[in-house]
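[1] Show me the folded form of this:
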Amino acid sequence: MSDSLRGRTVAFLMSNSGVEQAELTAPRDAVAEAGATVVLLAPEKDTIQAFTHDVEKADTFQADEAVKDADPAAYDLLVLPGGTTNPDKLRLDTDAVDFVRRFVAAGKPVAAICHGPWTLVEAGVVEGKTLTSWPSLRTDITNAGGEWRDGEALVDPANGWTLITSRKPDDLAAFTKKIVDTLSS
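    Sure, this is the predicted structure:
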């Protein structure tokens, strides 16, 4: 186990009713193994249901805190896992969208995978950023002023905050490495 993230706290923001399990657990495990403290945020401090491919119910997780009560100053990085259900529900939750906006305004790094950037689009923070995602978000991202690129894992440090993005579960190894490397530096 590395101690490269010792003393760092990483927030994961998810809806209570559906997150792609691999896109939660792979980055969660990577930052925890590197020594970070992990906090699970959701609209309600209640159970979070994970899924495999948005279809099959997987494990459940307990939210550590309701996002409305969370302070961006308490965290060093925000991770937005995907699946289609998770970001679709989050972008309709005003507390979640506000938290993302405040996190970005504080200049803190954000990592989003698959459909996770939908929440960033809703928060109005992708303008001038270069990012990747699941291909179907390309139009949403470009309409919001971002530049979409097809890539395994991208890091954009422009505009006062760092954005780490990835396309899909097959890219999780590259995504988690970029997260740990970026937060370690």
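[2] From now on I want contacts and neighbour counts done on CA atoms only, so please keep to that.
    Fine.
[3] Isn't Asp64 up against Leu40?
    Yes - using Cα atoms under 8 Å, Asp64 is in contact with Leu40, at 5.2 Å.
[4] Which one's more surrounded, those two?
    Neighbour totals were compared for Asp64 and Leu40, and Leu40 leads with 21 against 18 (other Cα atoms under 10 Å).
[5] Which secondary structure element is home to that one?
    Taking DSSP states H and E as the criterion, Leu40 maps to strand 37-42.
[6] what's that strand in contact with?
    When contacts are defined by Cα atoms under 8 Å, 6 or more residues apart in numbering, strand 37-42 is touched by residues 6-16, 28, 31-32, 48, 62-67, 70, 96.
[7] Now show me the structure for the sequence below, then we'll compare the two:
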Amino acid sequence: MLNGKTIAFLVAPEGIEQIELTEPWQAVRQAGGTPRLISTRAGEVQAFNHLDRADRFPVDAVVDEVSADDFDGLVLPGGVANPDLLRTVPGAVRFTKAFFEAGKPVAAICHAPWTLVEADVVGGRTVTSWPSLQTDLRNAGATWADREVVVCDAGPNTLITSRKPDDLKAFCEAALDAFSG
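    Here you go, the predicted structure:
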């Protein structure tokens, strides 16, 4: 279905909700795509199962060494600390925004839309997220909906958002559909 397409997974060095990284990663791989782990530092990133340390994952490239042109889509996993750290790194924010400017699909789950707020790309769109982000998203000009997955084609690209790990099946299906288009 993805037939060799390369999908970037942008994460901070720590604080990633592990299942929100690994489940979409496996979905991309099983669909014939190539997932690549992009971070703000080289080496490994530390994932978490909620507040408990989980596995470490090797970084494929540092965000300042790649371009949205190198990829067919972007996944932003959640975890509270992950997007909170990403939104403070100008290169990560630029990289995220570049996918919107290029009209490429972006999928963000749980707390990940914080990075989208910082990139100023949610205005005029309908999105979902972990409930505590709804005020931030509304203040950034988005319409927030409490649904397991929201696919929004209102801007230059398709934006897929989901609320939490329980929504991963719908999130992965919608993301794969957008990435294959």
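[8] Overlay them and tell me the TM-score.
    The TM-score (TM-score structural alignment, normalised by the length of the second structure) is 0.98; 181 aligned residues with a Cα RMSD of 0.7 Å.
[9] re earlier: read off where the strand holding Leu40 of the first structure ends up in the second structure.
    Strand 37-42 of the first structure lines up with residues 34-39 of the second structure when matched by TM-score structural alignment.
[10] Could you do stretch 88-107 of the first structure as well?
    Going by TM-score structural alignment, stretch 88-107 of the first structure sits over residues 84-103 in the second structure.
[11] Next: stretch 164-180 of the first structure.
    Under TM-score structural alignment, the match for stretch 164-180 of the first structure is residues 160-176.
[12] residue contacts, the spatially most central residue of the second structure?
    For the second structure, Leu76 is the residue whose C-alpha lies nearest the centre (Cα atoms, centre = their mean; 1.3 Å). Leu76 of the second structure is in contact with Phe9, Leu10, Val11, Val106, Ala107, Ala108, Ile109, Ala112, Pro113, counting by Cα under 8 Å, 6+ apart.
[13] at 6 Å what do you get?
    Neighbouring residues of Leu76 of the second structure by Cα atoms under 6 Å, 6 or more residues apart in numbering: Leu10, Ala108, Ala112.
[14] Which of these fall within strands?
    Mapping those onto strands (DSSP state E) picks out Leu10, Ala108.
[15] Return the member of the contacts of Leu76 of the second structure nearest to Thr158 of the second structure.
    Checking the contacts of Leu76 of the second structure against Thr158 of the second structure with Cα to Cα, the nearest one is Ala108 at 11.2 Å.
[16] ok, the residue mapped onto Val150 of the second structure from the first structure - contacts?
    Mapped onto the first structure by TM-score structural alignment, Val150 of the second structure lines up with Leu154. Going by Cα under 6 Å, 6+ apart, Leu154 of the first structure touches Ile164, Thr165.
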